[in-house]
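Trainee: missing the sequence, but the structure's below:
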């Protein structure tokens, strides 16, 4: 069994928040969430997710559906409680996108831009004085941090 991230206390708090976003408390919900956390922490492909978390395709479908419905962003914002705004730190990280990641025909806009390194995405994040994330945005890799900073300090 792979190492899990959530304690029982943390899970109960997170489950309450998830229920408020119309995520149903199905029998395998905790294992699905643990599978998502495991995949994000380790960085493995979805197909290599350990069987202990359930079928990889089911975990992927839940993650994808919650992402498209903005439920994960809402959960993130619900977890930000009383940030210490004495200091606000803003930084961005560039992630190289797969060569086939853009150009598909769909109506949803993608946050993939062209840069010297090819297709890239950039995660802009603001953290409080304690280093806890309080806000983020995802843009194309060519967008400079100072373009996103006004949204974080407003």
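Mentor: It's in. Remember, predicted model here, so these are calculated numbers, not experimental data.
Trainee: C-alpha from now on. contacts and neighbour counts both.
Mentor: OK.
Trainee: show me what contacts the most centrally placed residue in the chain?
Mentor: The centroid of the chain falls nearest to residue 72 when counting by Cα atoms, centre = their mean (6.8 Å). If you count contacts by Cα atoms under 8 Å, 6 or more residues apart in numbering, residue 72 has them with residue 66.
Trainee: for residue 137, same thing?
Mentor: Contacts were defined as Cα under 8 Å, 6+ apart; by that measure residue 137 touches 123, 124, 125, 148.
Trainee: what about 10 Å?
Mentor: For residue 137, the contacting residues are 92, 111, 122, 123, 124, 125, 126, 148, 149, 151, 152, by Cα atoms under 10 Å, 6 or more residues apart in numbering.
Trainee: got another, please set it beside the one above:
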């Protein structure tokens, strides 16, 4: 189930993972019909919820209702962390990285002390 939003009459999917990326990780994730136990209702919606949290930096309680209960999403996220599911998914996705979301922030990246000009040097 993909959520949609309408911009000026055009309907677009609000997802982070495109279909190719999803197809690479969907069989790695637990909860598919071939697994023992409960089958997940919608792994893609859950992954999109976690990516929404990662992208926005919002607290779990601010997760939009379209993704379900924030507490259930958090509990499932925590279980997947302890089982190493996320690491497997990230390895599958990083094998073909497109650098679409690569960012360098000047407040984090600094010039090494030897790369900075000397004090009192002429400036342009």
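Mentor: Looks like it arrived, so ask away. All values reported here derive from a predicted model rather than from experimental measurement.
Trainee: Give me the TM-score for this pair.
Mentor: After superposition, the two chains reach a TM-score (TM-score structural alignment, normalised by the length of structure 2) of 0.56; 82 aligned residues with a Cα RMSD of 2.5 Å.
Trainee: Which member of the contacts of residue 137 of structure 1 is positioned nearest residue 36 of structure 1?
Mentor: Residue 36 of structure 1 has its nearest neighbour among the contacts of residue 137 of structure 1 in residue 123, at 18.9 Å by Cα to Cα.
Trainee: In structure 1, what range does stretch 50-66 of structure 2 match?
Mentor: Taken onto structure 1 by TM-score structural alignment, stretch 50-66 of structure 2 occupies residues 36-52 there.
Trainee: tell me which residues of the matching stretch are tucked away?
Mentor: Neighbour-count burial for stretch 36-52 of structure 1 flags 36, 38, 39, 46, 49, 50 (criterion: 16 or more other Cα atoms under 10 Å).
Trainee: And the strands in structure 2, which stretches?
Mentor: Remark: strands assigned in structure 2 by DSSP state E are 4-7, 10-13.
Trainee: Can you tell me which of those is nearest to residue 44 of structure 2?
Mentor: Nearest of these (Cα to Cα): strand 10-13, 12.9 Å.
Trainee: Show me what the closest one is packed up against.
Mentor: When contacts are defined as 3 or more Cα pairs under 10 Å, 6 or more residues apart in numbering; DSSP states H and E, strand 10-13 of structure 2 packs onto strand 4-7.
Trainee: residues making contact with the strand it packs on?
Mentor: So strand 4-7 of structure 2 is in contact with 10, 11, 12, 13, 14, 15, going by Cα under 10 Å, 6+ apart.
Trainee: and what of stretch 72-84 of structure 2?
Mentor: By Cα under 10 Å, 6+ apart, stretch 72-84 of structure 2 touches 29-30, 45-47, 49-50, 60-61, 63, 67, 70-71, 85-87.
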